[in-house]
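> what would the 3D arrangement of this be:
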Amino acid sequence: MTFSLVARCPQTGMFGMVISSSSPAVAARCSHARAGVGAVASQNVTDPALGPLTLDLMEGGMSAAEAIGELRRRSRFMDYRQVLAVDRNGMSAVHSGANALGIWTSAQAENVAAGGNLLAHDGVPQAMVEEFLSSSGHLGDRLVAALRAGLAAGGEAGPVHSAGLKIVDQLSWPVADLRCDWTQECPVAAVATAWSIYKPQLGAYIQRALDPREAPSYGVPGDA
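Alright, predicted model coming up:
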């Protein structure tokens, strides 16, 4: 019930991912990223524990493919899971269990992987990867473009209701973690709008966390 993309920016070392689904709050369960380590999507009859476990394995020195292989060895019910990972070297790996729902498939290239289940057709992940590779600019812009491309290519077989975008960069917390947990409208458009508002302020929020003495003003009533 999901289509997603995980990616690394080779210029900045940032990692990020985007995801959308007919299920509520998909990004709360399925999106995982760790600065300097990688990004992971764990979806299709979701086990949220698989995301942090995959990141732990990659942080310990495994490649994305090795980490996915270790998941297969140690985790139960992998026939029901779909996991996408990209590592610090830009290598990607995908596991899609035999019991993944509906039409399911994936696509990979250097620094990126996309995958989905209950898709409108099997070309959706490839459309996302191609859009990501052909785009430029901030990683967030490229992620949003890829998510929009997945939706335009057909997306999920039914209407989607939630979406999310996550980006990590050098810090222990995500520098962007934007979500639309439920809407009857278009969650992809909602996340894209949120990113367009958040992007110009991203640096200011980082500065406020690192050293509020040097932070820009908040720009709200009552702000000195």
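> CA atoms for contacts and neighbours, from now on please.
OK.
> number of residues surrounding residue 173?
13 (other C-alpha atoms under 10 Å).
> so what's the residue lying farthest from the centre of the chain closest to, chain neighbours aside?
Largest separation from the mean C-alpha position in the chain: residue 224, at 37.1 Å (C-alpha atoms, centre = their mean). Spatial nearest neighbour of residue 224, chain neighbours left out: residue 217 (7.5 Å); criterion: C-alpha to C-alpha, 6 or more residues apart in numbering.
> same deal with residue 215?
residue 208 is the one closest to residue 215 (C-alpha to C-alpha, 6+ apart), at 5.0 Å.
> likewise for residue 93?
Spatial nearest neighbour of residue 93, chain neighbours left out: residue 65 (5.0 Å); criterion: C-alpha to C-alpha, 6+ apart.
> element containing the one you found, please.
In this structure, residue 65 sits in helix 64-74 according to DSSP states H and E.
> list the buried residues for that helix?
In terms of neighbour count (16 or more other C-alpha atoms under 10 Å), helix 64-74 has its buried residues at 64-65, 67-69, 71-72.
> packing partners of that helix?
helix 50-59, strand 82-87, strand 92-96 (3 or more C-alpha pairs under 8 Å, 6 or more residues apart in numbering; DSSP states H and E).
> tilt between it and helix 50-59?
120 degrees (axes from the mean of the first three to the mean of the last three C-alpha atoms, to 10 degrees).
> alongside the first, I'd like the structure of this one:
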Amino acid sequence: MTFSIVARCAESGQLGIAISSSSIAVGARCPWARAGVGVVATQNVTLPALGPQVLDLLEHKQLDPAAALDRALNSDGWSQYRQVTVIDAQGRTAFFSGKEALGVYHAVAGEQCVAAGNMLAGPEVIEAMVRAFEGAPGKLADRLLAAMHDAMAAGGEAGPVHSAALKIVDEHTWPIVDLRVDWADNDPLGELDRFWQAYRPQMQDYLTRALNPTIAPSYGVPGNE
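From the prediction side, this is the model:
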């Protein structure tokens, strides 16, 4: 049903997640990221509340990912249906797959990343994601997408995927990348790639518009001069 990777860039400190699913609008329910705190993927039979709950425990209770995840799951009476991964701003990781996770499921922690999935073609899908992320060059977004494409090449889900999302936080309270394909009959990851390639050269300009409008470039938006 879903596979994802949460990760941290050791050079920039950026935190991010890439995720894909056979379900509609996976980006609306499953990926959660908070600048300077961490990233959470909550999937399988998804409880979206686990994302902000884990992030709150990381930020306000100063718990490590394993303790934060454990406390959040203990408050959920249906934790055995959940699959959750976490990475914090220090690169520490945690993951959980309940015994009621769907189909073939697997999770692997790598260097500055955690990948997990359910309803997989096989456990090698997740292992391929971690290897790809660890070996890929470029920005965090490029590395996350490389991991997703290697997952698909290794078999992906047992059935077709229809939605995908990419979210990255840096030093600001809002995501610097928040791209979603809520439904595609074919190749949502290819669509997500195209969105990223279109957004990438404009990303810094949108940050400039937010932080200092007096020096921001215009994109011909009504009202701009």
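> hmm, back to that, which ones are touching the residue nearest to residue 215 of structure 1?
214-216 (C-alpha atoms under 8 Å, 6 or more residues apart in numbering).
> so which residues of structure 1 form strands?
In structure 1, the segments counted as strands under DSSP state E are 2-8, 15-21, 31-34, 38-43, 82-87, 92-96, 105-109, 112-117, 162-168, 176-180.
> run the chain-centre distance for the fourth one.
Okay, so that is strand 38-43 of structure 1. Relative to its parent chain, strand 38-43 of structure 1 has a centroid offset of 7 Å by C-alpha atoms, centre = their mean, to the nearest Å.
> mean per-residue distance, that strand to structure 2?
For strand 38-43 of structure 1, the mean deviation from structure 2 after alignment is 0.4 Å (mean C-alpha distance after the TM-score superposition for structure 1).
> go on, the fifth one?
Overlaying structure 2 shows strand 82-87 of structure 1 at a mean distance of 0.4 Å from the equivalent residues (mean C-alpha distance after the TM-score superposition for structure 1).
> helices or strands up against that strand?
Counting by 3+ C-alpha pairs under 8 Å, 6+ apart, strand 82-87 of structure 1 packs on strand 2-8, strand 38-43, helix 50-59, helix 64-74, strand 92-96, strand 112-117.
> biggest helix in structure 2, by residue count?
Longest helix of structure 2, by residue count under DSSP state H: helix 140-153.
> relative to residue 179 of structure 2, how far out is residue 198 of structure 2?
Spatial separation of residue 198 of structure 2 from residue 179 of structure 2 under the definition C-alpha to C-alpha, to the nearest Å is 11 Å.
> just want to know which of these two has more residues nearby.
residue 179 (19 against 11).
> didn't that one look like it was pressed against residue 168?
No - at 9.3 Å, residue 179 of structure 2 does not count as touching residue 168 under the criterion of C-alpha atoms under 8 Å.
> and for residue 94 of structure 1, the neighbour number?
24.
> and it? What does it align with in structure 2?
Here residue 94 of structure 1 is matched to residue 95 in structure 2, going by TM-score structural alignment.
> list the contacts of its match.
Taking C-alpha under 8 Å, 6+ apart, one finds 66, 69, 83-86, 107, 109, 114 in contact with residue 95 of structure 2.
> same question, residue 188 of structure 2
20, 161-164, 181.
> over to residue 17 of structure 1?
Contacts for residue 17 of structure 1 (C-alpha under 8 Å, 6+ apart) come out as 4-7, 31-33, 39-41, 143, 165-167.
> at 10 Å what do you get?
Residue 17 of structure 1 makes contacts with 4-8, 27, 30-33, 38-41, 85-86, 112-114, 139-140, 143-144, 146-147, 164-168, 177, as judged by C-alpha atoms under 10 Å, 6 or more residues apart in numbering.
> ditto for residue 47 of structure 1
Contacts of residue 47 of structure 1 by C-alpha under 10 Å, 6+ apart are 29-30, 76-78, 80-83.
> run those residues past structure 2 and keep the common ones.
Among these, the ones still in contact in structure 2 (both residues aligned by TM-score structural alignment, their matches' C-alpha atoms under 10 Å) are 29-30, 77-78, 80-83.
> quick one on the thing from earlier: against structure 2, where does the helix holding residue 65 of structure 1 fall?
Taken onto structure 2 by TM-score structural alignment, helix 64-74 of structure 1 occupies residues 65-75 there.
> try stretch 39-47 of structure 1
With TM-score structural alignment as the criterion, stretch 39-47 of structure 1 aligns to 39-47.
> ok now the matching stretch, how far from the chain's centre?
10 Å.
> and for stretch 207-220 of structure 1?
28 Å.
> same check on stretch 182-197 of structure 1?
In terms of C-alpha atoms, centre = their mean, the centre of stretch 182-197 of structure 1 is found 15 Å from the chain centre.
> what are the buried residues along it?
Using 16+ other C-alpha under 10 Å as the test for burial, stretch 182-197 of structure 1 gives 182, 186-188, 190-192, 194-195.
> what span of structure 2 is it aligned with?
By TM-score structural alignment, stretch 182-197 of structure 1 lines up with residues 183-198 in structure 2.
> quick revisit: identify the contacts common to residue 179 and residue 168 of structure 2.
residue 18.
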